[in-house]
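J.: Just to be clear, the model below is a prediction. Sequence and coordinates:
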Amino acid sequence: MMTDILLCPAAPVDIPAILELNRLAFGGNAEAELVEALLADPAAAPLVNLVLFQGDVLRGHVLLSRGWLDGVADGPALSWLAPLAVHPERQGRGLGQALTHAASAMAAEMDQSLIFLMGHPGFYPKCGYVPAAPHGFTTPHPLPIEAQPAWMVRELQKGALSHWSGRVRAAAALEWPELWGG
């Protein structure tokens, strides 16, 4: 049983393993393509790119990219969490929570105010996320009703949820209509 856990910034040499991990974790290529697009996009300016190793095997990855509020020139510093991947054999063991909390702590140190995501409503509230729509935040594209509970936000700077609202924008790859049910 591997108990040695290392959580660290991703290095360029980790990229092929990160892409394969995303393929395994999500059962397809879409998230791997998303990672590649975000890492290549200067507008995404990836803020946090963390990997989690158990022993010498990559078991988890999380990426935070830059975001902003539509039409708000001097808005809050905000991020998008996408994707979060944990190897299928290690899911349900706290690795995703460890990655999410570490990424949030790093974002807070960078003076980020809010982190947004589309994610599993049974998982992300354990990591401090709440539904975003009741706080007045909308997605880049309209969401189908069944997907609305997955639209979430985490407040990193006290008062940011009550001070800001609006349409949240992201780098081009995170605004692909197919990600939003289009």
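T.: Ah, there it is. Numbers count the residues shown, from 1 in each chain.

J.: only C-alpha atoms for contact and neighbour calcs from this point on.
T.: Will do.

J.: okay, which residue is most central for the protein?
T.: residue 81 (1.3 Å; CA atoms, centre = their mean).

J.: what helix or strand is residue 93 on?
T.: In the assignment (DSSP states H and E), residue 93 maps to no helix and no strand.

J.: State the distance from it to residue 59.
T.: In this view, residue 93 and residue 59 are 11 Å apart by CA to CA, to the nearest Å.

J.: For those two, indicate the residue with more neighbours.
T.: Between residue 93 and residue 59, counting by other CA atoms under 10 Å, residue 59 is the more crowded of the two (25 against 10).

J.: In three-state terms, label the more buried one for me.
T.: strand (DSSP: H, G, I helix; E, B strand; the rest coil).

J.: pretty sure it contacts residue 86?
T.: Yes. Residue 59 lies in contact with residue 86 (CA atoms under 8 Å); the separation is 5.7 Å.

J.: The structure to be compared is supplied as follows:
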Amino acid sequence: MMTIREALDSDLDDVLLIERAAFGSDEEAELVRGLLTDPSAKPLVSLLAFKDDQAVGHILFTAAHLMETQQKIAIAILAPLAIVPAFQKQGIGGQLIQTGLQLLSKAGVALVFVLGYPDYYSRHGFAPAHRFG
């Protein structure tokens, strides 16, 4: 059975293990460590996916700001999304995305940006920004 919950500070080791496994290096894991431990990065949502009590996926949404706009618009950046390779292609990433987007919507976030594979993210409601001007 799979469950998704908000990541806690005490989950940092699990989060970093997932990042290392998914990306094959420490680079992404250290970026995530920096985002999660830097108060100025203001992570909005950090979620963990568990399969049979094993942490197998992580997603992070951080706060961002639009420049040169007259109104303040709450936005977030999705990065990274990481799934342990043995658990990829099972829908876990999509469930993490949808859960995160629901939480962000409830928090009043109007836009979410992601830099990633267009074919994958378009299946989850994302579209190229140029389509919106």
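T.: On my side now, so go ahead. Please read all numbers here as calculations on a predicted model, not as lab measurements.

J.: before we move on, back to that, what's the overlap in contacts for residue 59 and residue 86 of structure 1?
T.: Taking CA atoms under 8 Å, 6 or more residues apart in numbering as the contact rule, residue 59 of structure 1 and residue 86 both touch residue 21.

J.: before we move on, back to that, the aligned residue in structure 2 for the residue nearest to the centre of structure 1 in helix, strand or coil?
T.: Following TM-score structural alignment, the counterpart assigned to residue 81 of structure 1 within structure 2 is residue 78. For residue 78 of structure 2, the assignment made with three-state DSSP gives strand.

J.: got a list of what residue 78 of structure 2 touches?
T.: Contacts of residue 78 of structure 2 (CA under 8 Å, 6+ apart): 59-62, 112-115.

J.: 10 Å instead?
T.: Counting by CA atoms under 10 Å, 6 or more residues apart in numbering, residue 78 of structure 2 touches 44-46, 59-63, 97, 100-101, 112-116.

J.: Relative to residue 130 of structure 2, how far out is residue 84 of structure 2?
T.: Counting by CA to CA, the gap from residue 84 of structure 2 to residue 130 of structure 2 is 32 Å.

J.: Who has more neighbours out of these two?
T.: residue 84 (19 against 6).

J.: so the more buried one makes contact with residue 55?
T.: Yes. Counting by CA atoms under 10 Å, residue 84 of structure 2 touches residue 55, with 8.6 Å between them.

J.: Name the residues contacting each of the two.
T.: Joint contacts of residue 84 of structure 2 and residue 55 (CA under 10 Å, 6+ apart) are 17-18.

J.: how far away is the match of residue 81 of structure 1 from residue 13 of structure 2?
T.: Taken as CA to CA, the span from residue 78 of structure 2 to residue 13 of structure 2 is 20 Å.

J.: Just give the number of residues close to the nearest residue to the residue nearest to the centre of structure 1 once chain neighbours are set aside.
T.: Excluding the flanking residues, the one nearest residue 81 of structure 1 by CA to CA, 6 or more residues apart in numbering is residue 64, at 4.6 Å. For residue 64 of structure 1, the tally of surrounding residues (other CA under 10 Å) stands at 28.

J.: Which secondary structure element is home to the alignment partner in structure 2 of residue 64 of structure 1?
T.: Alignment note (TM-score structural alignment): residue 64 of structure 1 maps to residue 61 of structure 2. Following DSSP H and E, one finds residue 61 of structure 2 within strand 54-64.

J.: Report the separation between residue 34 of structure 1 and residue 47 of structure 1.
T.: Counting by CA to CA - residue 34 of structure 1 and residue 47 of structure 1 are separated by 15 Å.

J.: Select the longest helix from structure 2.
T.: Within structure 2, and with DSSP state H defining each element, the longest helix by residue count is helix 92-106.

J.: can you pull the buried residues of that one?
T.: 92-97, 99-101, 104 (16 or more other CA atoms under 10 Å).

J.: which residues are common contacts for residue 93 and residue 59 of structure 1?
T.: With CA under 10 Å, 6+ apart, residue 93 of structure 1 and residue 59 have common neighbours residue 86.
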